[in-house]
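Undergrad: Everything below, folded, please.
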Amino acid sequence: MIYLDYNATTPIEERVKKVMKPYIEDYFGNPSSNHELGYKTKTAVENARRQVADLINCDSEEIIFTSGGSESNNMVLKGTAYIKSKKGKHIITSKIEHPAILNPCRFLSKSGYDVTYVSVDKYGMVNAKDIEDAIREDTILITIMHSNNETGTLQPIKEIGKIAEKYNILFHTDASQSIGKVPINVEDLKVDFLTIAGHKVYAPKGIGALYIRKEINIEPLIHGASHESSKRAGTENVIFDVALGEACAIAKEKLKDNSIKELTDYFYKGLLNIFGHGIRLNGHEVKRLPNTLNISFIGKDGIQVLDKLEGVAASTGSACHSGLTSISPVLRAMKVPDDVATGAVRFSLGRYTSKEDIDMVLEKLKDINLI
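TA: As a prediction, this is how the structure comes out:
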């Protein structure tokens, strides 16, 4: 199997597996326990917290471990809504957000909150001026993803952060797809919250983190004991915490490695050589994640293209219901024409992708006669 679906999930890095093992087999203590096993696991959790913090340039006490990106996003939206309800009930987001943002927004809408969904341009990019124009006196939160999971387009987070700071509005970005692929500095971006998902950065599924700027207080999503600085109750998942910490440490080491981008560029050139004007890149050509290619095979059906690519794992944002293909909401928001959008396939490369893999996929695409 040639795996080109790294934006969906990643395999667990070998170094990550190794750091997990002692906490599976030997060090099983509760980090809240006042004995040697408890001290051992408490130290491990705090070391992991520091490793996560180092990746995004924040203090370790600003990192809260969660079960993943969805929990982190829900924690920000619902926790902010509760704390800030006296100031107002208006939230700003975009039309291309992940369901882990859109669905909590819809939930809050049922409870009297007003959500503005800002449009994007043809590249799938938000205009920061549109965010500023949408701000009202009762706006309590802006939440815009750092990069889009389907197209890879990077959003103007730093510019939006300055706007949020100017109007004294809390600002959140879901960086699940960007972590480990591009440098992220929370001070530079001027964000108050930032979401991390472990399984996007070669850690296990079921672990994530949320950066919360230290002077900010939000209502916990999970109430109970005083774990995670009283922001997220529940006995710490030591095994997965240390896994995410090590994954973030590795990601920091590899940030200057351009090999994945070079391979992605090689793949795109190969596709252009074969198909020419028969394909289209969805997303920004430059301001895009270095591993992501959302390619439309014009006039074709993306699902059928994938079905014919035997032995290749990739994805499409479309869905097939009763023989009809529905277009990805992200591409719909970008106003991609139907005959282009239905042919979209997302190829996302990772650490274990080789040039031989890409050459083989290009040959397979030639063989299935899409021209």
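Undergrad: When you work out contacts or count neighbours from here on, use the C-alpha atoms and nothing else.
TA: OK.
Undergrad: Help me confirm that residue 142 is found in a helix?
TA: No - the assignment for residue 142 (DSSP: H, G, I helix; E, B strand; the rest coil) gives strand, which keeps it out of a helix.
Undergrad: one more to put side by side:
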Amino acid sequence: MAPNRTYLDWNATAPLSAPARAAMLDALRLPGNASSVHGEGRAARGALETARRQVAALVGAEAPHVTFVSGATEAANHVLTPEFRMGRAPLTVSRLYVSAIEHPAIREGGRLDPERVTEVPVNRDGIVDLAALENLLAGHDRSAGLPMVAVMLANNETGIIQPVAEAAAIAHAHGGLMVVDAVQAVGRVPVDINALDADFLILSSHKIGGPKGVGALVSRGEVLMPKPLIRGGGQEKGHRSGTENFHAIVGFGAAAAAALENLEERNAAIAGLRDRLEAGMRQAAPDAIIHGETVPRVANTCFFTLPGLKSETGQIAFDLEGIALSAGSACSSGKVGESHVLSAMGYDPNLGALRISLGPDTTDEDISRTLAAFAKIAGRRRPTGEAA
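TA: Below is the predicted model:
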């Protein structure tokens, strides 16, 4: 980390972990292609399959059910499609039901036409409305094809944990498929694809200390699979063709294994730091709004509003104080705009909010420095409600 800087944007990307870095350096020394049958190729294949087992273990899945892709966005575009196969038989998905707080990669609908995407509302606490989901699926026309439901496990902006298993039960009761974006949940809460009753999970390496540019689509079985997005040489059992991003996949596997170690203890420590942060924020600015503070959240995330402080103004102000945080999702080429998550929760989209996300390397000193910056920035707000 750069001197005199405090990094509190772990939900955007986690710094590359030591185990991932070491594994990648070892992988770079292997010359073989994992698709080759000679000794060098078999060595590369062995390292790749070790990573597959490590990623599968992170979510309680079977290793053969892990398909490596370039990241969560590709995984979303892979699985959000009208064309599936159940064994050799074609299967059609006619409509996608997405929660209103989904990441843009999910809300865009992947390969389904926009008119086939229906939003499921959330309540004021940012939790998906299960009764609304039930009503929508009850009205689904099964003669046109199956419904697909997509609900994230932990929201990337608020950190709020969603009732995924309950949503999956509703989806399956109506003959539908369940897709879960678990990107912000793995490494922060226990994740098990079977306990969640999910058909597919979406994962991203760089959120857990692995390298950027690699992720996975994890399925519950191999009988039901989407039509491939990328076809060609037949890698990844034909589910995703193209030479694998080998050293990145190996780093992803190492990061996944590390994410499982001391999970409860690590997150208890992070929760303590976040609680101290939020208590200090309340003391410095009693009018601050901490979104989702009364409902289950992942331990590392604080999504807050300082009335009178615009998102972009606040982000710049903290950056000038040496604090790296974000104004929500960091997946829009640096753009800072209205939060669709706040809008879905019933807040004025112009209200503005900032996200602080902690990680295993966050220290007490980082929290103290952030609170000092927070007090300074909060104190500069003008009585009119405009940021200074």
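Undergrad: Residue 193 of the second structure -> the first structure?
TA: Residue 193 of the second structure maps onto residue 186 of the first structure when the alignment is built from TM-score structural alignment.
Undergrad: so what's that match up against?
TA: Applying Cα atoms under 8 Å, 6 or more residues apart in numbering, we find residue 186 of the first structure in contact with 56-58, 192, 194.
Undergrad: The first structure: helices as residue ranges?
TA: Listed from the start of the chain, the first structure has helices (DSSP state H) covering 14-25, 36-56, 69-83, 99-109, 128-134, 157-166, 186-189, 227-230, 238-254, 259-275, 302-308, 329-333, 338-341, 355-367.
Undergrad: Just the buried positions in stretch 126-139 of the first structure, please.
TA: Along stretch 126-139 of the first structure, the positions that meet the burial threshold by neighbour count (16 or more other Cα atoms under 10 Å) are 126-128, 131, 134-135, 138-139.
Undergrad: Kindly apply the preceding question to stretch 98-106 of the first structure instead.
TA: For stretch 98-106 of the first structure, burial by neighbour count (16+ other Cα under 10 Å) applies to 98, 101-102, 104-105.
Undergrad: Distance to residue 367 of the first structure added to those residues, as CSV?
TA: Rendered in CSV, the data for the buried residues of stretch 98-106 of the first structure read as follows (distance: Cα to Cα, whole Å):
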residue, distance to residue 367 of the first structure
98, 34
101, 40
102, 39
104, 44
105, 45
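Undergrad: Which single one of those residues is nearest to residue 357 of the first structure?
TA: Nearest to residue 357 of the first structure out of the buried residues of stretch 98-106 of the first structure is residue 98 (Cα to Cα; 28.9 Å).
Undergrad: Aligned against the second structure, show me the partner of that closest one.
TA: Alignment note: residue 98 of the first structure maps to residue 103 in the second structure; criterion TM-score structural alignment.
Undergrad: isn't that match right next to residue 154, touching?
TA: No - under the contact definition of Cα atoms under 8 Å, residue 103 of the second structure does not touch residue 154, with a separation of 10.5 Å.
Undergrad: one step back: let's see if you can find the most crowded of the contacts of residue 186 of the first structure.
TA: Within those, neighbour counts (other Cα atoms under 10 Å) peak at residue 194, which reaches 26 neighbours.
Undergrad: Which residues are in contact with the match of residue 98 of the first structure?
TA: In this structure, residue 103 of the second structure makes contact with residue 156, judged by Cα under 8 Å, 6+ apart.
Undergrad: how near is the counterpart of residue 286 of the first structure in the second structure to residue 253 of the second structure?
TA: Superposed on the second structure with TM-score structural alignment, residue 286 of the first structure falls opposite residue 295. Counting by Cα to Cα, to the nearest Å, the gap from residue 295 of the second structure to residue 253 of the second structure is 32 Å.
Undergrad: What of residue 355 of the second structure?
TA: With distances defined as Cα to Cα, the gap from residue 355 of the second structure to residue 253 of the second structure amounts to 28 Å.
Undergrad: Repeat that for residue 291 of the second structure.
TA: For residue 291 of the second structure, the distance to residue 253 of the second structure (Cα to Cα) stands at 33 Å.
Undergrad: Those two - which one has more neighbours?
TA: Set residue 291 of the second structure next to residue 253 and count neighbours by other Cα under 10 Å: residue 253 wins out with 30 against 22.
Undergrad: That one pairs with which position in the first structure?
TA: Structural correspondence for residue 253 of the second structure with respect to the first structure (TM-score structural alignment): residue 245.
Undergrad: Now that match: closest residue in space, sequence neighbours ignored.
TA: residue 48 (4.0 Å; Cα to Cα, 6 or more residues apart in numbering).
Undergrad: what sits against the counterpart of the one you found in the second structure?
TA: Residue pairing (TM-score structural alignment): residue 48 of the first structure is matched to residue 51 of the second structure. Applying Cα under 8 Å, 6+ apart, we find residue 51 of the second structure in contact with 249-254.
Undergrad: try 10 Å this time
TA: Applying Cα atoms under 10 Å, 6 or more residues apart in numbering, one finds that residue 51 of the second structure lies in contact with 23, 45, 57, 63, 66, 68, 246, 248-257.
Undergrad: OK, contacts around residue 236 of the first structure?
TA: Under the criterion of Cα under 10 Å, 6+ apart, the contact list for residue 236 of the first structure reads 30-32, 41-42, 45, 65-66, 227-228.
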